[in-house]
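1. quick one: sequence and predicted model below, then my questions.
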Amino acid sequence: MISSRNLLGFPQTPNSQKRKIKHEPTIETKKHRQISLRMSLAQRAELQRKADLAGFSLNAYVLAATQHSQVAGVNNEQIRELKQLNSWLKRINSNLNMIARVCNYKKDRVDLVLVNICLSKIKAHVENFAKEYKQ
């Protein structure tokens, strides 16, 4: 009688053949939800290349990448600070443009002392902010 062998090369006994249990997916393990991602063809090709290099299907690679990595987020406080900084920089830009407009318009009648004082004040504000920002 010829016996079949299992994956490890050992002969299969009648009992081991009966013990084959098919595990049905449960609600926790069954993959029944789908998402779609928009990306360029180049991005898709790069993602597929990385999946191939890792020896995964595209689906398995994306799942592994999302489950075993952490995305750095920005909190609301940082967003608020960045908005304030952006507003402050816009005001400085506006002031510099006004000074440049006056200098270009009046050319030889510009009070250079006054322009220098204004620019010095702006420079001092920027330097103070840079010191505070570094801390």
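-> That came through fine. Worth saying up front: this structure is predicted, and the values here are computed from it rather than measured.

2. C-alpha only now, for contacts and for neighbours.
-> Will do.

3. which residues touch the helix or strand harbouring Lys50?
-> Here Lys50 sits within helix 41-54, counting by DSSP states H and E. The contact list for helix 41-54 (CA atoms under 8 Å, 6 or more residues apart in numbering) reads Ser57, Leu58, Tyr61.

4. filter these down to the buried ones.
-> The neighbour count (16 or more other CA atoms under 10 Å) marks Leu58, Tyr61 as buried among the contacts of helix 41-54.

5. identify, from the contacts of helix 41-54, the entry nearest to Leu119.
-> Minimum distance to Leu119 across the contacts of helix 41-54 is 55.3 Å, recorded for Tyr61 (CA to CA).

6. next, the one to line up against it:
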Amino acid sequence: MSSEVKHVQINAIVPLSQRELLKERARQAELTISELINKMISSMVIDVSPGLPAQLKELNSWLGRINSNLNMLAHHANRHRAEADSELIRLHLVKISADVSELVSVASELKKTNRTRRKKAEVPS
């Protein structure tokens, strides 16, 4: 069984400024671009926030429900005009306001938590 390492070529599309930065960092580290990328991949710490996409989907669903409730209230008010139950509409708006406040709080906490978990890659200098 051979322990030979098989190499493959990887092509990536990056902005010109990023390519120039990559060349400059490789030159400063006295490495080829391939060597620099290999070192970056080997030493990079990437935080994959577990469940983040699911949490974002839940927040998006929550926004959808709030939107639906607002549309139903608007439809009721427009359909019944003067006969619309203003007290009922007000109670629902208070509940929607509380939901929005809670949603903002959860989203802010999620953003803060995700920001503190993120770590930068160590680039050889």
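-> Okay, I see it. The structure displayed is predicted, hence computed values, not measured ones.

7. about what we covered before: dump the contacts of helix 41-54 of structure 1 into TSV; add secondary structure as well.
-> Output for these, formatted as TSV (DSSP: H, G, I helix; E, B strand; the rest coil):
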residue	secondary structure
Ser57	coil
Leu58	helix
Tyr61	helix
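
8. rewinding a little: any buried residues in the helix holding Lys50 of structure 1, and which?
-> In terms of neighbour count (16+ other CA under 10 Å), helix 41-54 of structure 1 has its buried residues at Gln48, Lys50, Ala51.

9. same deal with stretch 71-79 of structure 2?
-> Applying 16+ other CA under 10 Å to stretch 71-79 of structure 2 flags Leu73, Ala77 as buried.

10. can you find the partner of Lys121 of structure 1 in structure 2?
-> When structure 2 is aligned by TM-score structural alignment, the residue opposite Lys121 of structure 1 is Lys95.

11. in terms of helices and strands, where is that match?
-> Following DSSP H and E, the helix or strand that holds Lys95 of structure 2 is helix 86-117.

12. any chance of the contacts of helix 41-54 of structure 1 in TSV, plus distance to Gln34 of structure 1?
-> Converted to TSV, the contacts of helix 41-54 of structure 1 look like this (distance: CA to CA, whole Å):
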residue	distance to Gln34 of structure 1
Ser57	16
Leu58	14
Tyr61	15
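
13. out of the contacts of helix 41-54 of structure 1, who's nearest Arg38 of structure 1?
-> Closest approach to Arg38 of structure 1 among the contacts of helix 41-54 of structure 1 (CA to CA): Leu58, at 14.6 Å.

14. thank you, goodbye.
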